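**Student:** What follows is a protein structure lacking sequence information:
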């Protein structure tokens, strides 16, 4: 956020942030379907955020490697993981920012997975670089996010930890979704 005038604050990356939120909304709609009823109860949110790999890495964050292995580097760069998580949460329940008497804006008609992001009462997030130098098992081969939402009463597998050692394999139960997104990305 950046102050541009007295009492006026703007997102420094406003257009990029809106595009990121729109992508999350579009994928949620694709998976949830147009007849989705927004969740209005307590939920758990797990997010693995794959951020673009830098051209140079911080040597202090690199795991020493054996011959033939891919080096792993922790993504200790901006943006902070909490800011990325907040953008995901906002995308899952876009607000209607209309003023009284104003016409309906496009964002007021956007898909909502949750009635409000305050329904998220338990969340974990991890930030990683793309495969193969990733530090989290849910890393994608491109920048993006793997998002798991569940009711608070539903037992879910634990959210995996990040590691500088070789992470576990990508979960097969969401591999088909990852592959479908990859095909759509290749078609663009």
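**Tutor:** Great, that's in hand. All of these numbers come straight from a predicted model, not from anything done at the bench.
**Student:** From here on, just use CA atoms for contacts and neighbour counts.
**Tutor:** OK.
**Student:** for the protein, what spans make up the helices?
**Tutor:** With DSSP state H as the criterion, the chain has helices at 14-32, 81-92, 172-187.
**Student:** Using TSV, lay out these together with mean neighbour count.
**Tutor:** As requested, the helices of the chain are arranged in TSV below (neighbours: other Cα atoms under 10 Å):
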stretch	mean neighbour count
helix 14-32	15
helix 81-92	19
helix 172-187	11
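**Student:** try it against this one:
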């Protein structure tokens, strides 16, 4: 059994939506702005990571500390302002979407809870011109002693 799995998730990396709060009839209302594209992206992450984790012999959902590496490959614009994607989408929102894909509401993901992620290494990069967009994700089990 391997202590790490790695996979490429094809598609357009989609950031987590925003939370908006406002008052209606004197009462606070909180809404989450998520797109259908985000749901598809998260579902793809869930499917691919759980499939690979099972093939690697992992008992899922994992209830132990993990380290996550993720490289987001984004479509470059026709005339990029920078040689690296120092533009939207925000890296932290892309990470949140991956975390939610690893631990979806209602269960069924690789992780029991996304609080099990104790270390993140994430970066954005442009895909080669006309290359595949997506995310290269690596999940490593951490070798730590249980609390006594």
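**Tutor:** Everything's here; your move. As the structure is a computational prediction, the values presented were derived from the model and not from experiment.
**Student:** Compare the helices of structure 1 and give me the one nearest residue 57 of structure 1.
**Tutor:** helix 81-92 (17.8 Å; Cα to Cα).
**Student:** tally of neighbours for the corresponding residue of structure 1 for residue 70 of structure 2?
**Tutor:** Under the alignment (TM-score structural alignment), residue 70 of structure 2 maps onto residue 47 of structure 1. When neighbours are counted by other Cα atoms under 10 Å, residue 47 of structure 1 registers 22.
**Student:** who are the neighbours in contact with residue 47 of structure 1?
**Tutor:** Residue 47 of structure 1 makes contact with 85, 123-126, 145-148, according to Cα atoms under 8 Å, 6 or more residues apart in numbering.
**Student:** re the thing from before, any chance of JSON lines for the helices of structure 1, columns distance to residue 2 of structure 1?
**Tutor:** Listed next are those as JSON lines, based on distance: least, Cα to Cα, whole Å:
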{"stretch": "helix 14-32", "distance to residue 2 of structure 1": "11"}
{"stretch": "helix 81-92", "distance to residue 2 of structure 1": "14"}
{"stretch": "helix 172-187", "distance to residue 2 of structure 1": "32"}
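**Student:** Strands along structure 2, start to end?
**Tutor:** Secondary structure of structure 2 (DSSP state E): strands at 4-10, 18-24, 27-33, 66-74, 117-126, 134-141.
**Student:** Save those strands as CSV, and put in distance to residue 88 of structure 2 too.
**Tutor:** Compiled in CSV, these are given as follows (distance: least, Cα to Cα, whole Å):
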stretch, distance to residue 88 of structure 2
strand 4-10, 19
strand 18-24, 14
strand 27-33, 16
strand 66-74, 10
strand 117-126, 10
strand 134-141, 15
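**Student:** what about the ones you listed, which gets the closest to residue 45 of structure 2?
**Tutor:** Closest of those to residue 45 of structure 2 is strand 4-10, at 6.4 Å (criterion: Cα to Cα).
**Student:** Check which residues of the closest one are buried.
**Tutor:** Residues of strand 4-10 of structure 2 classed as buried: 4-6, 8-10 (neighbour count, 16 or more other Cα atoms under 10 Å).
**Student:** distance of residue 142 of structure 1 from residue 52 of structure 1?
**Tutor:** When distance is defined by Cα to Cα, to the nearest Å, residue 142 of structure 1 is 7 Å away from residue 52 of structure 1.
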